[in-house]
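Visitor: Sequence and predicted structure below; questions after.
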Amino acid sequence: MAGNQRRRAARTSNKKGAVVGSGGQRRKQLKGRGPTPRAEDRTGHPAARRAARADKAAAPRGGRRSGGGGKASTEVVAGRNSVLEALRTGVPGTALHVGTRMESDDRVKESIALATEAGIPVMESPRGELDRMTDGAVHQGLALAVPPYEYAHPDDLLGQQLSGTPLVVALDGITDPRNLGAIVRSAGAFGAHGVLVPARRSAGMTAAAWKTSAGAAARVPVAQATNLTRALEAYRKAGFFVVGLDADGDVSLPGLDLADQPLVVVVGSEGKGLSRLVRETCDQVVSIPMAAVTESLNAGIATAVTLYEIARLRARR
């Protein structure tokens, strides 16, 4: 009979829901999922993509023995004019990506010819792939993948196996890669043995720096230091004199008596000049005489003038 049913447990559910134990399901359903993630941490969110691009731009580029560490990443030169200029100036590439079904012009044909001559693989890539590689930049169906630059170690520039009196250019707060490329080019033209850059708050050897160096980056080593002040102190202990370049220098460039000695020429940023610790590390602070007080030179031009004058003074002695 209905009233004589002997069940050890009541019904688990009816139209109104569970009668006895829910097996902990309700507790799981009520468990919070934690705070809402920031927009920068949400995959696919525009803020997350912007943050990723900013991290990529700020990350130190480098390879073996780089003072700043960091994960190396491949860069991409996008656009027909930019790719052609990069290939003409000898920027190393790992692959030239050419869009499918696009109208080619002389720039595309010359880029393919230069890449083939340099042994760079030429790959046909769909537009979507090019968009992804270039992060949405205007690529015009042409993109060149550039490998991370392999920095030298600061000790490699000490000059034990270098010909002539050692000469090193150190950069303090130079953040424009085009200025860095121009300085590397001047270093190669006037006999400097290398360029030293800090690992942080400094321009790195990007594709833009490679292009501006006009191929000199393949001949002039660029070293990366974790701490610029300590690296300069190490050079001093090794027998170098450290000369800072600043508009308020105590010594005029033509009167540089240390020109024939092993030198490190430190170049500060155009806006802030030399940082306090770097300035205190210098043996002398040198200025370039100019006709007008209000005139100034950017870091690349100032370095070229200084290196030329040092080369001239060394030739006379």
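Guide: Alright, I've got the coordinates.
Visitor: rest of the way, CA atoms for contacts and neighbours
Guide: Noted.
Visitor: Next up, the contacts around the closest residue to residue 219 other than its chain neighbours.
Guide: Excluding the flanking residues, the one nearest residue 219 by CA to CA, 6 or more residues apart in numbering is residue 188, at 7.3 Å. Counting by CA atoms under 8 Å, 6 or more residues apart in numbering, residue 188 touches 216, 219-220.
Visitor: now residue 188: how far from residue 182?
Guide: Look at residue 188 and residue 182: by CA to CA, to the nearest Å, they are 10 Å apart.
Visitor: go on, residue 261?
Guide: 24 Å.
Visitor: Settle it for me: which of these two has more neighbours?
Guide: Neighbours per residue, other CA atoms under 10 Å: of residue 261 and residue 182, the larger number sits with residue 182, 24 against 14.
Visitor: does that one sit in a helix, a strand or a coil?
Guide: helix (DSSP: H, G, I helix; E, B strand; the rest coil).
Visitor: what sits against it?
Guide: By CA under 8 Å, 6+ apart, the neighbours of residue 182 are 209, 212-213, 300.
Visitor: Restricted to helices, list these.
Guide: Members of the contacts of residue 182 lying in helices (criterion: DSSP state H): 209, 212, 300.
Visitor: ok, the closest residue to residue 251 other than its chain neighbours - contacts?
Guide: Among residues not flanking residue 251 along the chain, residue 286 sits closest, at 4.7 Å (CA to CA, 6+ apart). By CA under 8 Å, 6+ apart, residue 286 lies in contact with 243-253, 256.
Visitor: Just the closest of the residues you listed to residue 111, please.
Guide: residue 245 (39.8 Å; CA to CA).
Visitor: how close does residue 231 get to residue 172?
Guide: 12 Å.
Visitor: Do I have it right that residue 181 meets residue 207?
Guide: No: look at residue 181 against residue 207 with CA atoms under 8 Å: they stay out of range, at 9.4 Å.
Visitor: next, the one to line up against it:
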Amino acid sequence: MKPGILYGFHAVTVRLKTAPESVLEVHVDATRRDARMRGFVERAQAAGAKIVDSDDARLAKLCGGRGHQGVVARVQALAPKHSLDDVLDEADGPPLVLVLDGVTDPHNLGACLRVADGAGAHAVVAPRDHAVGLNATVAKVASGAAETVPYLMVTNLARTLGDLKERDIRVIGTSDDAEQTLYDLDLTGPVALVLGAEGPGMRQLTRKTCDQLVRIPMNGAVESLNVSVAAAVCLYEALRQRQHGRA
């Protein structure tokens, strides 16, 4: 597979922990000698990574921007570890899946993956078309979660939602015009939470495929939340109910 780029302390550290053999080399800012950088270099060396001293211009060129924190790694792409069926078969407890319909911004996807990891979601699912794939920006924003949460891009999202329903997983979509709120639902069982892109929301076919629609209560002046914030609200409500009961 073609080598790729990871940057930022969290993203590179997680790859060094989970798949050190895939790290081809790690470029670090030669002018940084602070404790955080020293500790990172020690961990990278202990993992067997090749360390390359670089300057800010070289690091920015490698990752395509200035948010590298002084750390950029050239890595071998990893083969997908799971299919959705594998993830669901191996799920510990009732499946919790986040479905993103039409999210094209890598910062939003990275934030959604980070939230999904924190809330214990088993997978994030998106369509192959009209969605962003995993890239260096996603990995940086996800702070390592791009390595730990299966991100599964499917050819036909409506069909995949149908497959989830056949597994007795309730497919719950979010919509500003829904009558019920998120807090009216019992989320302790198998659930797939579907969120659309900010602005257009879910596509009509996706909306029609959902078992039911809910809204997040909005009591202020703004009409909606950023998709990653909405994902956090939904996933952590599911986590709260699963840990402490619905009440």
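Guide: Ah, there it is. Keep in mind the model is a prediction, meaning the values are calculated, not measured.
Visitor: any idea which helix or strand carries the residue nearest the centre of the first structure?
Guide: Against the mean C-alpha coordinate of the first structure, by CA atoms, centre = their mean, the closest residue is residue 204 at 3.2 Å. When elements are assigned from DSSP states H and E, residue 204 of the first structure belongs to no helix and no strand.
Visitor: Per the alignment, name the residue of the second structure opposite residue 316 of the first structure.
Guide: For residue 316 of the first structure, the aligned residue in the second structure is residue 245 (criterion: TM-score structural alignment).
Visitor: which residues touch the closest residue to its match other than its chain neighbours?
Guide: Of all residues not flanking residue 245 of the second structure in the chain, residue 188 sits nearest, at 7.7 Å (CA to CA, 6+ apart). Residue 188 of the second structure sits next to 94, 238, 241-242, 245-246 when contact means CA under 8 Å, 6+ apart.
Visitor: Can you select the buried ones from these in PyMOL?
Guide: Those of the contacts of residue 188 of the second structure that count as buried under 16 or more other CA atoms under 10 Å are selected in PyMOL with:
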select buried, resi 238+241+242+246
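Visitor: Could you dump the contacts of residue 188 of the second structure into TSV and include distance to residue 75 of the second structure?
Guide: What follows is the contacts of residue 188 of the second structure, written out as TSV (distance: CA to CA, whole Å):
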residue	distance to residue 75 of the second structure
94	34
238	35
241	39
242	37
245	42
246	43
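Visitor: List the ones among the contacts of residue 188 of the second structure that fall in helices.
Guide: 238, 241-242.
Visitor: Show me the strands in the first structure, by range?
Guide: Using DSSP state E, the strands of the first structure run over residues 13-14, 17-18, 75-78, 95-99, 122-125, 142-146, 167-172, 194-198, 222-225, 241-245, 251-252, 263-268, 284-287.
Visitor: Tell me the counterpart residues of the last one in the second structure, please.
Guide: Here strand 284-287 of the first structure aligns to the second structure at residues 212-215, judged by TM-score structural alignment.
Visitor: How far does the matching stretch sit from its chain's centre?
Guide: With CA atoms, centre = their mean, to the nearest Å as the basis, stretch 212-215 of the second structure stands 22 Å off its chain's centre.
Visitor: Just the buried positions in that stretch, please.
Guide: Buried-residue list, stretch 212-215 of the second structure, by 16+ other CA under 10 Å: 213-215.
Visitor: TSV for those, including distance to residue 8 of the second structure?
Guide: Converted to TSV, these look like this (distance: CA to CA, whole Å):
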residue	distance to residue 8 of the second structure
213	38
214	36
215	35
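Visitor: Looking at the second structure, name the residue matched to residue 118 of the first structure.
Guide: So residue 118 of the first structure corresponds to residue 47, using TM-score structural alignment.
Visitor: Redo the ones in helices among the contacts of residue 188 of the second structure as a markdown table? Include distance to residue 193 of the second structure.
Guide: As requested, these are exported to a markdown table (distance: CA to CA, whole Å):
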| residue | distance to residue 193 of the second structure |
| --- | --- |
| 238 | 10 |
| 241 | 14 |
| 242 | 15 |
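Visitor: separation between the match of residue 316 of the first structure and residue 238 of the second structure?
Guide: Between residue 245 of the second structure and residue 238 of the second structure the computed distance is 10 Å (CA to CA).
Visitor: just residue 226 of the second structure next, same as before
Guide: As for residue 226 of the second structure, its distance to residue 238 of the second structure is 19 Å (criterion: CA to CA).
Visitor: With residue 40 of the second structure instead?
Guide: To residue 238 of the second structure, residue 40 of the second structure is 35 Å away according to CA to CA.
Visitor: swap in residue 36 of the second structure?
Guide: Separation of residue 36 of the second structure from residue 238 of the second structure (CA to CA): 35 Å.
Visitor: quick one, what contacts the residue nearest to residue 92 of the first structure when sequence neighbours are not counted?
Guide: Distances taken as CA to CA, 6+ apart place residue 146 nearest to residue 92 of the first structure, at 6.2 Å, with adjacent residues excluded. When contacts are counted by CA under 8 Å, 6+ apart, residue 146 of the first structure touches 74-77, 91-95, 207.
Visitor: Could you rerun that using 6 Å?
Guide: Contacts of residue 146 of the first structure were listed using CA atoms under 6 Å, 6 or more residues apart in numbering, and they are 74-76, 93-94.
Visitor: Residue in the second structure paired with it?
Guide: Checking TM-score structural alignment: residue 146 of the first structure goes with residue 75.
Visitor: quick one: stretch 52-60 of the first structure aligns where in the second structure?
Guide: Aligned by TM-score structural alignment, stretch 52-60 of the first structure falls on no residue of the second structure.
Visitor: actually stretch 181-201 of the first structure, sorry about that
Guide: The aligned range for stretch 181-201 of the first structure is 110-130, by TM-score structural alignment.
Visitor: Could you list the buried residues of the matching stretch?
Guide: For stretch 110-130 of the second structure, the buried set under the neighbour-count rule, 16+ other CA under 10 Å, comprises 110-117, 119-128.
Visitor: From the chain's centroid, how far away is it?
Guide: That offset, for stretch 110-130 of the second structure, works out to 3 Å (CA atoms, centre = their mean).
Visitor: Check stretch 153-172 of the second structure too.
Guide: 18 Å.
Visitor: ok so, going back, next, work out how far apart the corresponding residue of the first structure for the residue nearest to residue 245 of the second structure and residue 102 of the first structure are.
Guide: Counting by TM-score structural alignment, residue 188 of the second structure corresponds to residue 260 in the first structure. To residue 102 of the first structure, residue 260 of the first structure is 57 Å away according to CA to CA.
Visitor: Likewise for residue 296 of the first structure?
Guide: Separation of residue 296 of the first structure from residue 102 of the first structure (CA to CA) stands at 46 Å.
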